[in-house]
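**Student:** What follows is a predicted structure for the sequence shown.
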Amino acid sequence: MPLVPTGQIVAAGPVCAFNVITLEHAEAIVAGAEAAGRPVILQISENAVRFHGRRLPPIAAATRAVASTAMVDVALHLDHVVSPDLWRQAPEHDFGSIMVDASALPYQENVAATRAAAEFAHARGLWVEAELGTIGGKDGEPPVDPHAPGSRTDPGEAASYVAQTGVDALAVAVGSTHAMTTRSAVLDHSLIGRLRAAVAVPLVLHGSSGVPDEELRRAVLAGIVKVNIGTALNVAFTGAVRGTLAPRPGLVDPRRYLTPAREAMAETVTRFCRTVAGEVGPRGAVSAAGLTSAVTES
């Protein structure tokens, strides 16, 4: 199937967005979404591009090729982009959207940088996401205390930010943290509701790997539309590789351990997709088992 514009998938949400690091990630995400019968967003972050020698074309082409075989709607998203040189490459590689990450800048600089990126992207038909508030956990930085001053997104500031930047979606800080390997985050659902009332664009939850099932469902009901997941896939991948190699120290064929790793990621994708869609139950619930290993944030 051809790629679907990100905005179209989000408009029909809620939807899960999963981070791609390797070809196996892309294959697993599509397989898992097909098993759930749900649309999905494949995300490639600037960190993932850095991992691939700072070359976007190869991983973008591979991910796009996998998406083209999907039996469900798939969008391609360039995630957590700090470098303008990188987000400017998005149109030529068929990305339907970009997430401009200027969150580390002072507020007015964040607004200016994000507005410039949005103007560039919109002129080329791309959907734009940005982040306001401190989510933490990226690039090895410590998790943020969700009760610390300034760690949560302010509804009034969010409304002003969206109006000034012209973004199409806003990632908000409501209690989750990137790179969590335990599912123990407690979200501020009241704040999500206030943000939903204040902001006229879809809300995005980053750091969703650390959010328990019921918290995810409540977040969607409160107003979250796009749910980003990365670390949970890496935990599943790494756990399967370790489980395969530990009893077989002489195993050298990567297909032997990458196959169960890919299958474990696909199962994780299916469970998250069903949970976010409201299909919570024995088959749809997302297991907390195994989310204890330290992994590198995508």
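**Tutor:** On my side now, so go ahead. Numbers count the residues shown, from 1 in each chain.
**Student:** Could you use CA atoms for every contact and neighbour count after this?
**Tutor:** Will do.
**Student:** how near is Q164 to I229?
**Tutor:** 28 Å (CA to CA, to the nearest Å).
**Student:** any idea which element G7 lies in?
**Tutor:** helix 6-11 (DSSP states H and E).
**Student:** Packing partners of that helix?
**Tutor:** Applying 3 or more CA pairs under 8 Å, 6 or more residues apart in numbering; DSSP states H and E, we find helix 6-11 packed against strand 74-81.
**Student:** Looking only at the strand it packs on, what residues are buried by neighbour count?
**Tutor:** V74, A75, L76, H77, L78, D79, H80, V81 (16 or more other CA atoms under 10 Å).
**Student:** What's the first helix or strand after the helix holding G7?
**Tutor:** Downstream of helix 6-11, the next assigned helix or strand under DSSP H and E is strand 15-19.
**Student:** That next one to strand 74-81, inter-axis angle?
**Tutor:** Interaxial angle, strand 15-19 versus strand 74-81 (axes from the mean of the first three to the mean of the last three CA atoms, to 10 degrees): 60 degrees.
**Student:** Outside of the very next helix or strand once past strand 15-19 itself, which residues are in contact with it?
**Tutor:** Once the chain leaves strand 15-19, the next helix or strand it forms, by DSSP H and E, is helix 23-36. With contact meaning CA atoms under 8 Å, 6 or more residues apart in numbering, helix 23-36 is reached by 18-20, 39-40, 42, 59, 62-63, 66-67, 70-72, 233, 258, 262-263, 265-271, 273-274.
**Student:** another one to put next to it:
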Amino acid sequence: MALVPVNDLLFKADKEGYAVGAFNANNMEIVQAIVEAAEQENSPVIMQASQGAIKYAGLEYITGMVTIAAKAANIPVALHLDHGTDFEQVIKCIRSGFSSVMYDGSKLPLEENIAMTNKVLEIARPINVSVEAELGKIGGTEDDVHVADKDATFTDPNEAKYFVEKTGIESLAIAIGTAHGQYKGEPKLDFERLEKIKNLIKIPIVLHGSSGVPDEAIQKSIKLGICKVNIDTNIREVFVNEMKKVVSEKTSEIDPRKILGPAKEATVELIREKMRVFGSSNKA
């Protein structure tokens, strides 16, 4: 089937009390793994590409791979730009065929973030492309986006209410204690803050930096209003570790398919497990 807007998936998830997984698609094998997992779990799925992935693989390749995978799939698939900090990059993704984009103006002053988000919405809404925004600074590093621990700030509930009122944004990424990349310890999520924000804004809320967050914490956050959960680092870990295992056990192997194939299969199992945690299995 054709790519679907993320809004179509999140509004249903919000109503029914589960979350849709958003998995970063960095190469062909990972794209295949994401779709295979979603098919096996009968789950809706969001494939997303960061600015770093686009720089690595090329915008046309990313769009082409995901579009082909979606057309062959029997479950709804969305293609989303993850952390689009550059307005021109956001527009290029919309023109390329992305069904959803994130404009990340979290490092900007509040009013400037609102103005730029509205600029993106003005272009995206008439052509049914979903838009995600971010308020609060999520620590850590994801490709080209880096926020030092000292600069990370939690989302203010009243600012979130004001932001949504001034933009009418359809989904909002918030900062409640998660971080991008690998955690050095167990993250502590501010569930009270999440609950306050959800009571004030009444729209789907997005949790970034979810790799390494305990399943119980993820499930509690979903009960409190999280409808989209982003996973990237866990995929990288499983994919690369399986490649290393194959190479170490079969030192003379020179066929990339026999190295990348097992990595893809390990990734399928990881993503299936995440979908079950998110409650999206059999929700397609």
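**Tutor:** Yep, it's here. A quick note: this is a predicted structure, and the numbers were derived from the prediction, not measured.
**Student:** rewinding a little: mind giving me the PyMOL select for the contacts of helix 23-36 of the first structure, buried ones only?
**Tutor:** Listed next is the PyMOL selection for buried residues among the contacts of helix 23-36 of the first structure, using 16+ other CA under 10 Å:
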select buried, resi 18+19+20+39+40+42+59+63+66+67+70+71+72+233+258+262+263+265+266+267+268+269+270+271+273+274
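**Student:** Which residue in the first structure aligns with F239 of the second structure?
**Tutor:** Here F239 of the second structure is matched to F237 in the first structure, going by TM-score structural alignment.
**Student:** How much space separates the closest residue to that match other than its chain neighbours from L56 of the first structure?
**Tutor:** Spatially, and ignoring its direct neighbours in sequence, F237 of the first structure is nearest to A261 (4.5 Å; CA to CA, 6 or more residues apart in numbering). Distance, A261 of the first structure to L56 of the first structure, by CA to CA: 24 Å.
**Student:** what residue of the second structure matches up with C273 of the first structure?
**Tutor:** By TM-score structural alignment, C273 of the first structure lines up with M275.
**Student:** what's the answer for T134 of the first structure, then?
**Tutor:** So T134 of the first structure corresponds to K137, using TM-score structural alignment.
**Student:** again, but for L251 of the first structure
**Tutor:** So, by TM-score structural alignment, L251 of the first structure is matched to E253.
**Student:** In contact with that match, which residues?
**Tutor:** V247, I259.
**Student:** Apart from its neighbours in sequence, what residue is nearest Y183 of the second structure?
**Tutor:** Using CA to CA, 6+ apart, the closest residue to Y183 of the second structure is G212 (6.5 Å).
**Student:** Quick one: map that neighbour onto the first structure.
**Tutor:** In the first structure, G212 of the second structure lands on G210 (TM-score structural alignment).
**Student:** Report how many residues lie close to that match.
**Tutor:** 26 (other CA atoms under 10 Å).
**Student:** Return the distance of it relative to G137 of the first structure.
**Tutor:** Counting by CA to CA, the gap from G210 of the first structure to G137 of the first structure is 11 Å.
**Student:** Okay, strands next: where are they in the second structure?
**Tutor:** Ranges of strands in the second structure, per DSSP state E, are 20-24, 45-50, 77-84, 100-103, 130-135, 139-142, 145-147, 171-174, 179-180, 205-207, 226-231.
**Student:** can you put these in CSV and add distance to E36 of the second structure?
**Tutor:** Below are the strands of the second structure laid out as CSV (distance: least, CA to CA, whole Å):
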stretch, distance to E36 of the second structure
strand 20-24, 13
strand 45-50, 11
strand 77-84, 12
strand 100-103, 21
strand 130-135, 24
strand 139-142, 25
strand 145-147, 29
strand 171-174, 26
strand 179-180, 25
strand 205-207, 23
strand 226-231, 16
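**Student:** so which of these comes closest to F11 of the second structure?
**Tutor:** Of all these, it is strand 226-231 that lies closest to F11 of the second structure, at 8.2 Å by CA to CA.
**Student:** Off-centre distance for that closest one?
**Tutor:** 6 Å (CA atoms, centre = their mean, to the nearest Å).
**Student:** Next, the mean deviation of it compared to the first structure.
**Tutor:** Compared with the first structure after fitting, strand 226-231 of the second structure deviates on average by 0.7 Å (mean CA distance after the TM-score superposition for the first structure).
**Student:** coming back round to it: neighbours of the residue mapped onto the residue nearest to F237 of the first structure from the second structure, just the number please.
**Tutor:** The pairwise alignment with the second structure assigns A261 of the first structure to A263, based on TM-score structural alignment. By other CA under 10 Å, the residues close to A263 of the second structure number 25.
**Student:** Over to G185 of the second structure?
**Tutor:** Count around G185 of the second structure with other CA under 10 Å applied: 8.
**Student:** Kindly report the same for the one 4 residues further on.
**Tutor:** A count of nearby residues for L189 of the second structure, using other CA under 10 Å, gives 17.
**Student:** same deal with A198 of the first structure?
**Tutor:** For A198 of the first structure, using other CA under 10 Å, the count is 16.
**Student:** now the equivalent of it over in the second structure: how far from T167 of the second structure?
**Tutor:** Using TM-score structural alignment as the criterion, A198 of the first structure maps onto L200 of the second structure. Using CA to CA, L200 of the second structure is found at 15 Å from T167 of the second structure.
**Student:** Now check the first structure for the residue matching K92 of the second structure.
**Tutor:** By TM-score structural alignment, K92 of the second structure lines up with Q89.
**Student:** for the first structure, what spans make up the helices?
**Tutor:** 6-11, 23-36, 46-51, 56-68, 84-87, 107-122, 155-165, 189-198, 213-222, 231-245, 254-276 (DSSP state H).
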